[in-house]
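Peer 1: Sequence first, then the predicted structure:
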Amino acid sequence: VTKGDGPKKQFSVEHIYQKKTQLEHILLRPDTYIGSVELVTQQMWVFDEGVGLNCRDVTFVPGLYKIFDEILVNAADNKQRDKNMSCIKVTIDVENNTISVWNNGKGIPVVEHKVEKVYVPALIFGQLLTSSNYDDNEKKVTGGRNGYGAKLCNIFSTKFTVETACREYKKLFKQTWTDNMGKAGEMKLKYFDGEDYTCVTFQPDLSKFKMKVLDKDIVALMSRRAYDIAGSTKDVKVFLNGQRLPVKGFRSYVDLYLKDKVDETGNALKVIHEEVNSRWEVCLTLSEKGFQQVSFVNSIATTKGGRHVDYVADQLVTKILDVVKKKNKNGVGVKPFQVKNHMWIFVNSLIENPTFDSQTKENMTLQAKNFGSTCKLSEKFIKGAVACGIVESILNWVKFKAQSQLNKKCSAVKHTKIKGVPKLDDANDAGSKNSLDCTLILTEGDSAKTLAVSGLGVVGRDKYGVFPLRGKMLNVREASHKQIMENAEINNIIKIVGLQYKKNYEDQESLKSLRYGKIMIMTDQDQDGSHIKGLLINFIHHNWPSLLKHNFLEEFITPIIKVSKNKEEISFYSIPEFEEWKSSTQNYNSWKIKYYKGLGTSTSKEAKEYFADMARHRIGFKYSGPEDDAAITLAFSKKKVEERKEWLTNFMEDRRQRKLHGLPEEYLYGKNTSCLTYNDFINKELVLFSNSDNERSIPSLVDGLKPGQRKVLFTCFKRNDKREVKVAQLAGSVAEMSSYHHGEASLMMTIINLAQNFVGSNNLNLLQPIGQFGTRLHGGKDSASPRYIFTMLSPLARLLFPPVDDNVLKFLYDDNQRVEPEWYIPIIPMVLINGAEGIGTGWSCKIPNFDIREVVNNIRRLMDGEEPLPMLPSYKNFKGTIDELGPNQYVISGEVSILDSTTIEITELPVRTWTQTYKEQVLEPMLNGTEKTPPLITDYKEYHTDTTVKFIVKMTEGKLAEANAVGLHKVFKLQTSLTCNSMVLFDHVGFLKKYDSPQDILREFFELRLRYYSLRKEWLVGMLGAESAKLSSQARFILEKIDGKIVIENKPKKELIQVLIQRGYESDPVKAWKESQNKEEEEEQEEGSDKESAAATGPDFNYLLNMPLWYLTKEKKDELCKQRDNKEKELENLKCKSASDLWKEDLAVFVEELDAVEAKQMQDEMAGCVGKPLKGKGGKPKVKKAQLPEVMPSTHGVRVVPQITAEMKAEAEKKTKRKIK
């Protein structure tokens, strides 16, 4: 309604509501039928004379293009009706505004329609809503569908002529319509006996399209459609304006699009082509302009694609994405649509009864399940697709995108003040004209920052900034793009220093953009500190190698040990340097020794002293050439795993040789050290971290323990608790007694792990779990807080590690304190009993558990000179089976039974498949189904305890039968593989060694243990001899005192000692023997011992002179004589025994106790005591059965035997061969 002062125009009801004929409606509303009749401009592929196929902006009327296309598609459709059709001729006469399309092949039946009383050609070309395509039950692969097609061309033409010859009816039909199908001309029929053909000639009504002439753009578009038909219609020659088009099939048609196209390297694009079947033909090449597609459905050009294109593209995207992910593990995440953006797909398809979202038929909407055919691309095509350049293009794009994202994190502008970096103490001159004189001190944590800030009081704040690092930096060489982008530490350092990714800092001028001219690393002087230094060097070297040439990096070293005497003080910056001083200094014990475990140990006063003597503490890193680059890459590149193994092996061998020859270890920070090459840092300092990382992660063959576990055991042996102790308290005790330098949380977990005894943990737990130490429900992660659970040594622990063996072990020293031995020597190889897992630097270790009694029996066989029997992995209380697939390859099977035709019962899961995890990851998806898989089971019930498993699973009879045919173990994921190809352990000399089988481990352990039984025997013989001599002397002394041969009353001690020497008494035999063994005695001296007098007088007779007065009694004298005789007898017995005899005795005692312990465990498991045990008849506690029948396996179930298929064995063999390569 328009607003105005004039009278409103009134329309009659008849004018407002009008009924139009179909023909009138089409002419009034053409966009509903043929698309827009207005000029539009859009990018399209066209054929230009002299240029060929090209994509450019085209101004055309979609409606005009559409009516031409309808006639052309009709001609192509005829190929589906008559396979003998071989030619289409298209003529576009611009001058006369006339277009004709001629095709041979079966013509339109020239016969009168019995119902409509009209000849068929006149009916289908001149009457609306008539078509041969209305029967949807008939599956057709033609372009026509809605019954409008050719009539629309007739309606929008001033003249429209149809000529068709039909040999079957011996007639030639011709008729012309004019005035937009308003007037039908006279129908002409002639006798005809030649080859069938059809020709449609029309003059489009250009006024309806607001045009005056067929312009260059519309002709170029129509010409391209002629090429489309030549490419998409098999075995048909296409002529355009009398010239045959040079297209022989779909593959040569695709080449028209690619004639001048090249990839990023300038090479012609590779085209992968496959004629999948008679209905599908696909080509693929690389696209540099986003996703492109050229596709046909039944000769219709679907310029907007559709589901047929998605159907093909999705198959390719999935396969290509898998390859990209493997090659781009650390790059920017790639999504399917991004893979698609690098693809150019050509699809020629025949689809039954296709549907479109409009009459213009640019987008095909039929669902794939209704296509009437499938297009399964072959492996050869997929391989070609992967190799045609698309993957490389995606990876290049990934690099570009990663770089763009990283560049956003950097600032190209140098700022004097920066915001948003917490804990930064910026240098006052940072970012100014003097910025190159500034040094950024990066410290290991906040406490080290405090130390540095204390030191800045000496050197000032203008030239020095301080920033604390939180823990260890990322290894950027192996980190993913996402990790680098999200790493606050790295982003902060870049921001503080003013670094820019990809910038080359070769010349001095380029350095002026930085806020700091140097980075100084200040870490603890331990191996973890070395690792932090290495990671920072790696970060700079990986991104800006040119900076290393400018001596950009420095380190600030602090003493690791200080010794002082009177007012003299000496600082040491490495342990070997201190050891060297110790060996060259007499009475070094008279010096006060202080260990500095971290920067936090130093006081503020000491910090000022360090910074005051900057020349001693500031060590510059100096670039010495390609060997530096190689060393850094060796230490941090994932590709250098084998070289790293060799590097560490050489280091261990060198260290071993130095020990053997009594040579000191190498050290870096001597008194005159002012700079250091990167090569020296990596090979002499960082290697120590890598080696200690292996020592912490990989156990020893001898005792099967890692250092943390050994420290726990050492503390428990030393405490010798007869009562339980809280885990948290024991952890504190371990840290104190064994100089444990890491976090107590990891120590508490070590204690918990040593005490766990559920299926899949330890076969023999050395500590007792008193409280909730975790169960198989959650794989031990359900343990209670260390504050609430208790532990103590297992009764088997000291039988496995006999105390007498401690005397022949080599104990270590830390902080001048005697701590655990380099390894204990148990009576059986514990590494086989409890297994081992660990990942170090260059090496990893995985050894399964083995049965205790099998190991014991094999040791006995070796003692008897027999070969050990092969052993399969074995886990205590595991009720499933373990079968061998190949060398060191096993399959672990759970237990499943069939209860009836719809019910199965699972009563055991594979080792280390935890009950809760299995429920959530296997049974839940089977119950509810996923996007890709329908539900398999209808219900499940749980009847587990903390030690047993029981699932009752319901499913339909059909599904159970199917699952049983495939194999229930396979369907329900009740089989897992176990591969033991990395049985790597430290041998007894501290050398990493790979073992091929558990028998190899057993043999090496056997030889060493037997040697140590001999050493034990030697030690015992000496010790018993000394003790016997001591008791003899004491008994003789008492007798001579009683007889009055020796008088001690009222005589000086010196005189007494002389009397004892004259009478032939020995100096303390036990003490003398121990000194001869070079063992440091740690026993507390008895009260009243007079060390000074013993030291002053030379020989030690305190063992006689310090005896209490009551030793003179007859009883004590007789007791000493008896003890002496017992010792002599014991000594004689010992001398008669071989090392094997001693071992057999230990094994017998151990196995007897093991039987008793396991019997008690079984009793505790089978019965639960109610309240306090009440004495019943016979004095036994009354117990109530705790096991309900529902938790036990059903008695009527039929056990399903696990299948070990040939396929599984073949796969295991493949793995072995891959490993050998």
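Peer 2: Received the coordinates, thanks.

Peer 1: make it CA atoms for all contacts and neighbour counts henceforth
Peer 2: Noted.

Peer 1: Would you mind confirming that residue 1124 makes contact with residue 1026?
Peer 2: No. With contact defined as Cα atoms under 8 Å, residue 1124 does not count as touching residue 1026 (10.6 Å).

Peer 1: Looking at the two, which has the bigger crowd around it?
Peer 2: Between residue 1124 and residue 1026, residue 1124 has the larger neighbour count (other Cα atoms under 10 Å), namely 23 against 20.

Peer 1: can I assume the more buried one sits in a strand?
Peer 2: No. Under DSSP: H, G, I helix; E, B strand; the rest coil, residue 1124 falls outside any strand and is assigned helix.

Peer 1: Can you give me the distance of it to residue 1074?
Peer 2: Distance from residue 1124 to residue 1074, counting by Cα to Cα, to the nearest Å: 19 Å.

Peer 1: And residue 205, by the same measure?
Peer 2: 121 Å.

Peer 1: Over to residue 614?
Peer 2: 49 Å.

Peer 1: One more: residue 357?
Peer 2: 99 Å.

Peer 1: Next: residue 1216.
Peer 2: Residue 1216 is 53 Å from residue 1074, by Cα to Cα.

Peer 1: For the lengthiest helix in the chain, name the packing helices and strands.
Peer 2: Taking DSSP state H as the criterion, the chain has its longest helix at helix 998-1042. In terms of contacts (3 or more Cα pairs under 8 Å, 6 or more residues apart in numbering; DSSP states H and E), helix 998-1042 is packed against helix 852-863, helix 1069-1076, helix 1102-1105, helix 1114-1136, helix 1139-1166.

Peer 1: which helices and strands sit right next to the longest one?
Peer 2: With contacts defined as 3+ Cα pairs under 8 Å, 6+ apart, the packing partners of helix 1139-1166 are helix 797-800, helix 852-863, helix 998-1042.

Peer 1: Report the inter-axis angle for that helix versus helix 1114-1136.
Peer 2: 100 degrees (axes from the mean of the first three to the mean of the last three Cα atoms, to 10 degrees).

Peer 1: and the angle from helix 1139-1166 to helix 998-1042?
Peer 2: Using the same axes, to 10 degrees: helix 1139-1166 against helix 998-1042 is 110 degrees.

Peer 1: re earlier: more neighbours: which of residue 357 and residue 1074?
Peer 2: residue 1074 (16 against 12).

Peer 1: got another, please set it beside the one above:
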Amino acid sequence: MAKTPDVFEYNESSIKSLDWREHIRLRPGMYIGKLGDGSAKDDGIYVLVKEVVDNCIDEHMMGYGKNIDITITDSKVTVRDYGRGIPLGKVVDVVSKINTGAKYDSGAFQKSVGLNGVGTKAVNALSNYFKVQAFRDGQTKLAEFKKGVLTADPKPGKSDEKNGTLVVFEPDNAMFKNYHFIPEYLDDLMWNYAFLNAGLVINYNGNKFFSKEGLLDLLRQKTEPEELRYPIIHFKGNDIEVALTHGNQYGEEYYSFVNGQNTTQGGTHLAAFREGVVKAVRDYYKKDFDAADIRASIIGAIAIRVQEPVFESQTKTKLGSISTSPEGGVTIKNFVGEFVSKELEIYLHKNPIIAEALLKRIMQSERERKEIAGIKKLANERAKKANLHNRKLRDCRFHLDEKHEKGQDSMIFITEGDSASGSITKSRNVEIQAVFSLRGKPLNCYGLTKKVVYENEEFNLLQHALNIEDGMDGLRYDKVIIATDADVDGMHIRLLLMTFFLQFFPDLVKAGHVFILETPLFRVRNKKETIYCYSEEEKQAAVKKLGSKPEITRFKGLGEISPDEFGKFIGENIRLQPVLLHKDSHLQKVLEFYMGKNTPNRQEFIIGNLRIELDKVENTKEEEIVEES
């Protein structure tokens, strides 16, 4: 009798060797984090852009090139710097051979972002088309690739172009399905580069991005002067720059950077910055204030430059704890903490008026905390009991705050009513997708104090489900997704939820964690094919494609979509619309306009826009009648 082969047998044939290109395409998460479709600011297509621009920034940091030209269309990215240019003999190697690059030579790049020499190789391997061209001392060399494979033998030639490097790439649409660049994310990226490199000019899609005063300019852009309790404090040292102020919003808001990299998940330097602020305040006022009262409503930014930083992943969003500064092996924690506490205390001694304003803000936070202490305790006890049998929450297995790779993709759907919750609950991925069910329309909390979060059972349970009571550090889900019907009631609930987040947890929105779930409005099908359409335009295209009078179904609510169908809309092809705050938006004015007392201006706005939407609806109805007849 023949022996049944053991599918789990481990022998020589089990060992596989992949070349650099195959490995990157097989395990892209190791190099660029998640793939995504561009709806989240840390999706892979933005990492590809960063990897290329980071190299230009590194050249600028070394003193070469004051301008970078960037053009980004729907599918193509073009980046041209005016640095030294890649040495012509290594043009192919630096974008196609792992462990090849100048970043290993600490003399060539002292404090660069990319230290492992992998970045442009990942961009090359994950692009349908990739071109690199170096210009150096009147000579040039160009190489072109397709998915990491060299398509033609590069030959050197003469050029009258300025020294530097040109990179053009088109992300692979087979890897990044349905991808699209969101302009606001790219604008933020370019502004961050400008703020961190004072004097650098970035020409992006015809717009100039330039900063004269670094992090001071950053906080000026992110705040409204009338909402600040005192002018922005700004100081710089060797390899460190800090800016901070206090506003009137709830929570803490930080922007942190290492060697020009936006560390969106913080890390050692940000923790040290927060501790340094607390120490300076306590030392100056000679009073042991609660750390939460000192940091309540703070808006801060910190940027440091270190040799060979240790990040917790290739995407470099969190600085590890073992990095050291160049100051003779001093830890990052001590380097940052001592600088911030010392400089801030000196500043407060020199500026007693600002010190007085800061004290008033701290005392106000202390009063507010004590006022809600009693109800907060009762509310937390109720939430603890509810969590044992919380019918509102259908949780998932892995969470963002846990050290597990799957937790990075976790999401929670906030739904209205049992029917919609039921469809999502039955079709969701239980490992990474949770569901929180609303009872009905939540309270309009605009203008109310945080006391309402504890008094309102639904808000309190939602706050505990997200684990954001004490800040974003404990956030349990990477994406908080509002999933409501696309009707008047659904839109109202959507507005009420966004008001809740913007009023009490604005940093959740500003950090890019809040999204709107897009579900199809129409299903167009014949006997051979079914197409789901998210707009009138997509419906018309589907009708044209299928021809001969296909069946058209209009989805009026999430509850009408069967669980089997719903699974297709929340899987790998999920469509999400991020909730974004435009850099020119005044948060309190926006909330007041939409959610405050009814005003003639708002009435005019609603009536004007309603007429447009009604016209669309009437046109749609007429077209459906014609199609049915």
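Peer 2: Received, thanks. All of these numbers come straight from a predicted model, not from anything done at the bench.

Peer 1: Could you identify the longest helix within the second structure?
Peer 2: Max-length helix for the second structure by DSSP H is helix 600-628.

Peer 1: Show me which positions of that one end up buried.
Peer 2: residue 602 (16 or more other Cα atoms under 10 Å).

Peer 1: now the strands for the stretch 51-200 of the first structure?
Peer 2: Ranges of strands in the stretch 51-200 of the first structure, per DSSP state E, counting those that start in this stretch, are 52-60, 87-93, 98-104, 157-166, 171-178, 183-184, 188-191, 197-204.

Peer 1: Not counting its own residues, what contacts the shortest one?
Peer 2: Outside strand 183-184 of the first structure, the residues within contact range by Cα atoms under 8 Å, 6 or more residues apart in numbering are 126, 175, 176, 177, 178.

Peer 1: just the last one next, same as before
Peer 2: Here strand 197-204 of the first structure makes contact (Cα under 8 Å, 6+ apart) with 64, 71, 97-108, 153-154, 156-166.

Peer 1: hmm, which of those residues are the buried ones?
Peer 2: Those of the contacts of strand 197-204 of the first structure that meet the buried threshold are 64, 71, 98-108, 153-154, 156-166, by 16+ other Cα under 10 Å.

Peer 1: aligned partner of residue 132 of the second structure in the first structure?
Peer 2: Aligned by TM-score structural alignment, residue 132 of the second structure pairs with residue 162 of the first structure.

Peer 1: Not counting residues beside it along the chain, what's closest to that match?
Peer 2: The spatially closest residue to residue 162 of the first structure, leaving aside those adjacent along the chain, is residue 200, at 4.7 Å (Cα to Cα, 6 or more residues apart in numbering).

Peer 1: Roughly how far does the equivalent of the one you found over in the second structure sit from residue 466 of the second structure?
Peer 2: For residue 200 of the first structure, the aligned position in the second structure is occupied by residue 167, per TM-score structural alignment. Separation of residue 167 of the second structure from residue 466 of the second structure (Cα to Cα): 41 Å.

Peer 1: Mind checking which of the two has more residues around it?
Peer 2: residue 167 (21 against 18).

Peer 1: measure that one to residue 353 of the second structure for me?
Peer 2: 51 Å.

Peer 1: Find the helix or strand that residue 352 of the first structure is a member of.
Peer 2: Using DSSP states H and E, residue 352 of the first structure is not contained in any helix or strand.

Peer 1: which residues sit in contact with the aligned partner of it in the second structure?
Peer 2: Matched by TM-score structural alignment, residue 352 of the first structure corresponds to residue 307 in the second structure. Residues in contact with residue 307 of the second structure (Cα under 8 Å, 6+ apart) are 110, 111, 112, 324, 325, 326.

Peer 1: closest to residue 525 of the second structure among the residues you listed?
Peer 2: When the contacts of residue 307 of the second structure are compared for distance to residue 525 of the second structure (Cα to Cα), residue 112 wins out at 53.4 Å.

Peer 1: Over in the first structure, tell me which residue corresponds to the closest one.
Peer 2: Under TM-score structural alignment, residue 112 of the second structure pairs with residue 142 in the first structure.

Peer 1: Its match: neighbouring residues, count only.
Peer 2: 24.

Peer 1: Hmm, it is touching residue 75, no?
Peer 2: No. Between residue 142 of the first structure and residue 75 there is no contact under Cα under 8 Å: 10.2 Å.

Peer 1: who touches both of these two?
Peer 2: What both residue 142 of the first structure and residue 75 touch, as defined by Cα under 8 Å, 6+ apart, is an empty set.

Peer 1: For the aligned partner of residue 120 of the first structure in the second structure, give its distance to residue 154 of the second structure.
Peer 2: Aligned counterpart of residue 120 of the first structure in the second structure: residue 90 (TM-score structural alignment). For residue 90 of the second structure, the distance to residue 154 of the second structure equals 11 Å [Cα to Cα].

Peer 1: ok, now residue 289 of the second structure?
Peer 2: Taken as Cα to Cα, the span from residue 289 of the second structure to residue 154 of the second structure is 65 Å.

Peer 1: just residue 160 of the second structure next, same as before
Peer 2: 19 Å.

Peer 1: More neighbours: the two, which one.
Peer 2: Neighbour totals were compared for residue 160 of the second structure and residue 154, and residue 154 leads with 14 against 11 (other Cα under 10 Å).

Peer 1: What sits closest to that one if chain neighbours are left out?
Peer 2: residue 143 (5.1 Å).

Peer 1: Around the corresponding residue of the first structure for that neighbour, how many other residues sit close by?
Peer 2: Taking TM-score structural alignment, residue 143 of the second structure has residue 175 as its aligned residue in the first structure. Look at residue 175 of the first structure: counted by other Cα under 10 Å, it has 19 neighbours.

Peer 1: who are the neighbours in contact with residue 175 of the first structure?
Peer 2: Residue 175 of the first structure neighbours (Cα under 8 Å, 6+ apart): 122, 161, 162, 163, 184, 185, 186, 187, 188.

Peer 1: correct me, but the third one touches residue 172?
Peer 2: The reference is to residue 162 of the first structure. No. The pair residue 162 of the first structure / residue 172 is not scored as a contact, 10.5 Å apart, by Cα under 8 Å.
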